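>>> got a predicted structure here, sequence first:
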Amino acid sequence: MTGRPISAATRLFAVLGDPVAHSLSPALHGAALAARRLDAVYLALRCGDREAVGLVRGLALAGGGGNVTVPHKRRAAEAVDRRTGAVERTGACNTFWSDDGAVWGDNTDVAGFRGAVTALLPEGVAGARVLLLGAGGAARAALAGLLDDGVREVAILNRSVDRARELIRGMGAEGSATALDGEGALSGEDFDLVVQATSLGLHPSDPLPTSLDRCGGVGAALDLVYGREPTRWVRAARERGVPAADGREMLLLQAAAAFRRWFGDPVPMAEMRAALNERDG
């Protein structure tokens, strides 16, 4: 919240998803709005796939905007009028706003993912071999970021191998990525980084997407899911002695990029990070 009274001039921003109660985006953006003393509020709105399209367009055209999380990122890409290169490339949209009567969409997850990888692996992923779990919107952003940073090879493991192949073809990554046909293909394979890009972990009862014990050596593990506590995936990796991080750094960096789309510079990063750390405590 901004601390300002809400009026007819207050701009409404929201994160749309299902589930969305766990989202830390309202805390991050609330801190940023207060720091900039902007007349706007940011909420978390749970919605279905059909409602997401109307909310994207309605919020943007009313002078606000917002973010999109699972499972609506691909649907949001279809709902906007203008798409940045990141949306065109990934087919997923996580940030929306309006300009000159048109609804715009961006995918700031790509920049957020690249920053999160750098925080976990300061040496970067150039020349690295990466295992990517999932083939949805988050996986698309991850694959784009990995390709941008010069990864040597990406092996994609998804419940549907056909969807993994579709992702590779759709992003023109045939020369750098391969689809694994089942978990048996992991036996003894070494990876510099394993990225967990499925939605598993949003619910406490969710199973792990796979076990790192199926792999050989693993240099680091990154979970794009986050929660109030470290995710099961992060805990399992650390128990195996693998350096691991959840999706909070990616959340922070993509949020900063989204804030810049809506309000321009300066982006109050210190306040946003403090809000994130406060939730960690």
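That came through, no problem.
>>> contacts, neighbours, all on C-alpha from now
OK.
>>> the closest residue to Thr178 other than its chain neighbours in helix, strand or coil?
Spatial nearest neighbour of Thr178, chain neighbours left out: Ala155 (5.0 Å); criterion: CA to CA, 6 or more residues apart in numbering. Using DSSP: H, G, I helix; E, B strand; the rest coil, the secondary structure recorded for Ala155 is strand.
>>> do the one 10 residues further on as well
Under the three-state scheme (three-state DSSP), the conformation of Arg165 reads as helix.
>>> next one: it from Ala138, what distance?
16 Å (CA to CA, to the nearest Å).
>>> what does Leu253 give?
For Leu253 relative to Ala138 (CA to CA), the value is 14 Å.
>>> out of those two, which sits in the more crowded spot?
Between Leu253 and Ala138, Ala138 has the larger neighbour count (other CA atoms under 10 Å), namely 27 against 23.
>>> please name the nearest non-neighbouring residue to the more buried one.
Nearest to Ala138 is Ala197, by CA to CA, 6+ apart, at 5.6 Å.
>>> same check on Leu24?
Leu24's closest residue in space is Leu276 (CA to CA, 6+ apart), at 7.4 Å.
>>> that neighbour: how many residues sit nearby?
Neighbours around Leu276, by other CA under 10 Å: 20.
>>> hmm, it is touching Ser23, no?
No: if you go by CA atoms under 8 Å, Leu276 and Ser23 don't touch, sitting 11.0 Å apart.
>>> so what's in contact with the two at the same time?
Here Leu276 and Ser23 have no joint contacts, going by CA atoms under 8 Å, 6 or more residues apart in numbering.
>>> comparison target below:
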Amino acid sequence: MVQRQSEQRMLSAEPRPSARRLAVWGDPIAHSLSPAMHAAAYAVLGLDWDYGREQVAEHEFDKTLARLDGTWRGLSVTMPLKERAWAASVRRSRTAELTRAVNTLLFTEAGPVGINTDVAGLAAALREAGFGGVDAVRVLGGGRTAASAIVSLGELGAHHVTVHARRPEAVADFVALGEATGVSVTIAPLHADAFDDAADLVLSTLPGGTALADEVVAAAASTPLFDVAYNPWPSVLGEQWREAGGAITSGAGMLAQQALRQIRFFVSGDDTHPLPDEATVLAAMRQAAAGSAH
């Protein structure tokens, strides 16, 4: 574990000293709670930074990025732009390289430096929710967040992950990703008969509006669900799970923890370096998110 932790240390970068503009990009983006959370954090830290949001389509990412001037400090990036941000990065953290996903860009004199805070953010949220000791986990979905989940679960010491995807052939590379992070990964379809063995947790990386077939939920709902969706809550899948008698946990904890690491990176260039009075910052972020979600 010591070796794994040392391998996971993030690269450091030097932020533009006077740049104060930031934003979250995605498509869609209107639902994002990031502006409220970041604004609350910067208020606690006494930073006069401007954090907005912009809907950017995947095919428009590169030209929109090229238009940003020297007043920009960085970006938070959500779906479907994480692979575009990965490609745009001149340097990347190890977890960004493993997952081929970047959700945070810091602008430096050398160009954008990319990291993936979803990995550490999810691991922290799972610990907070009491799932830090899971061994066998089912991951629903085949996108870049599912890749982040595999790496997070490896960091937590899980040994077995079954990835359930609508197109299993499209996520065959997750087996090699598991090997790189010490996790045995099996690929399976999203069919009820694929849920035929025990697991400690089901972790959904599906969009919040996704519904699964009733027979799939019935086959899986005896296992607790951690859903990365958070707004609105419960998600469609979360409501299905609850109606089937299962326990559900929202992704609000992951949202806060990954955003905290983004703020560390924007402030110091090191997402592992704690902020001043970080507990107060995190509490303010969570309060802002809760207020904006209603």
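Okay, I see it. Quick caveat, the model's predicted, so the values are computed rather than measured.
>>> sorry, back to before: quick one: map the residue nearest to Ala138 of the first structure onto the second structure.
Here Ala197 of the first structure is matched to Thr205 in the second structure, going by TM-score structural alignment.
>>> going along the chain, name the strands of the second structure.
Along the second structure, counting by DSSP state E, strands occupy 21-26, 50-55, 72-77, 91-92, 104-108, 111-115, 136-140, 160-165, 184-189, 201-204, 225-227, 248-249.
>>> any chance of a markdown table for those, columns mean neighbour count and distance to Thr64 of the second structure?
Formatted as a markdown table, these follow (neighbours: other CA atoms under 10 Å; distance: least, CA to CA, whole Å):
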| stretch | mean neighbour count | distance to Thr64 of the second structure |
| --- | --- | --- |
| strand 21-26 | 21 | 10 |
| strand 50-55 | 17 | 10 |
| strand 72-77 | 25 | 12 |
| strand 91-92 | 22 | 20 |
| strand 104-108 | 26 | 14 |
| strand 111-115 | 25 | 14 |
| strand 136-140 | 24 | 32 |
| strand 160-165 | 24 | 32 |
| strand 184-189 | 20 | 36 |
| strand 201-204 | 24 | 31 |
| strand 225-227 | 24 | 31 |
| strand 248-249 | 20 | 36 |
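>>> hang on, isn't Ser18 of the second structure packed against Trp49?
No: here Ser18 of the second structure does not reach Trp49: they are 10.1 Å apart, not a contact under CA under 8 Å.
>>> still on that earlier bit, so what's the residue nearest to Thr178 of the first structure up against?
129-132, 177-180.
>>> re the thing from before, mind listing what the match of Ala197 of the first structure touches?
139-143, 145-146, 227-229.
>>> which ones among those residues are found in helices?
Among the contacts of Thr205 of the second structure, DSSP state H puts 145-146 in helices.
>>> out of the contacts of Thr205 of the second structure, which comes closest to Trp72 of the second structure?
Thr145 (26.0 Å; CA to CA).
>>> aligned to the closest one, what sits in the first structure?
Using TM-score structural alignment, Thr145 of the second structure sits opposite Ala138 in the first structure.
>>> state the distance from its match to Gly58 of the first structure.
Counting by CA to CA, the gap from Ala138 of the first structure to Gly58 of the first structure is 24 Å.
>>> and what of Ala92 of the first structure?
If you go by CA to CA, the gap between Ala92 of the first structure and Gly58 of the first structure works out to 19 Å.
>>> with Arg232 of the first structure instead?
From Arg232 of the first structure to Gly58 of the first structure the distance is 37 Å (CA to CA).
>>> with Val68 of the first structure instead?
From Val68 of the first structure to Gly58 of the first structure the distance is 14 Å (CA to CA).
>>> rewinding a little: ok, the contacts of Thr205 of the second structure vs Ala192 of the second structure, which is closest?
Leu140 (12.6 Å).
>>> shouldn't the closest one be in contact with Leu201?
No: counting by CA under 8 Å, Leu140 of the second structure stays clear of Leu201, with 10.9 Å between them.
>>> superpose on the second structure and give me the mean offset of the longest helix seen in the first structure.
Using DSSP H to define each element, the first structure has its longest helix at helix 248-263. Aligned to the second structure and superposed, helix 248-263 of the first structure gives a mean residue distance of 0.4 Å (mean CA distance after the TM-score superposition for the first structure).
>>> and that helix with strand 102-106, angle?
Using axes from the mean of the first three to the mean of the last three CA atoms, to 10 degrees, one finds that helix 248-263 of the first structure and strand 102-106 are set 160 degrees apart in direction.
>>> any idea how far helix 248-263 of the first structure is from the chain center?
10 Å (CA atoms, centre = their mean, to the nearest Å).
>>> quick one: it aligns where in the second structure?
So helix 248-263 of the first structure sits over residues 252-267 in the second structure, by TM-score structural alignment.
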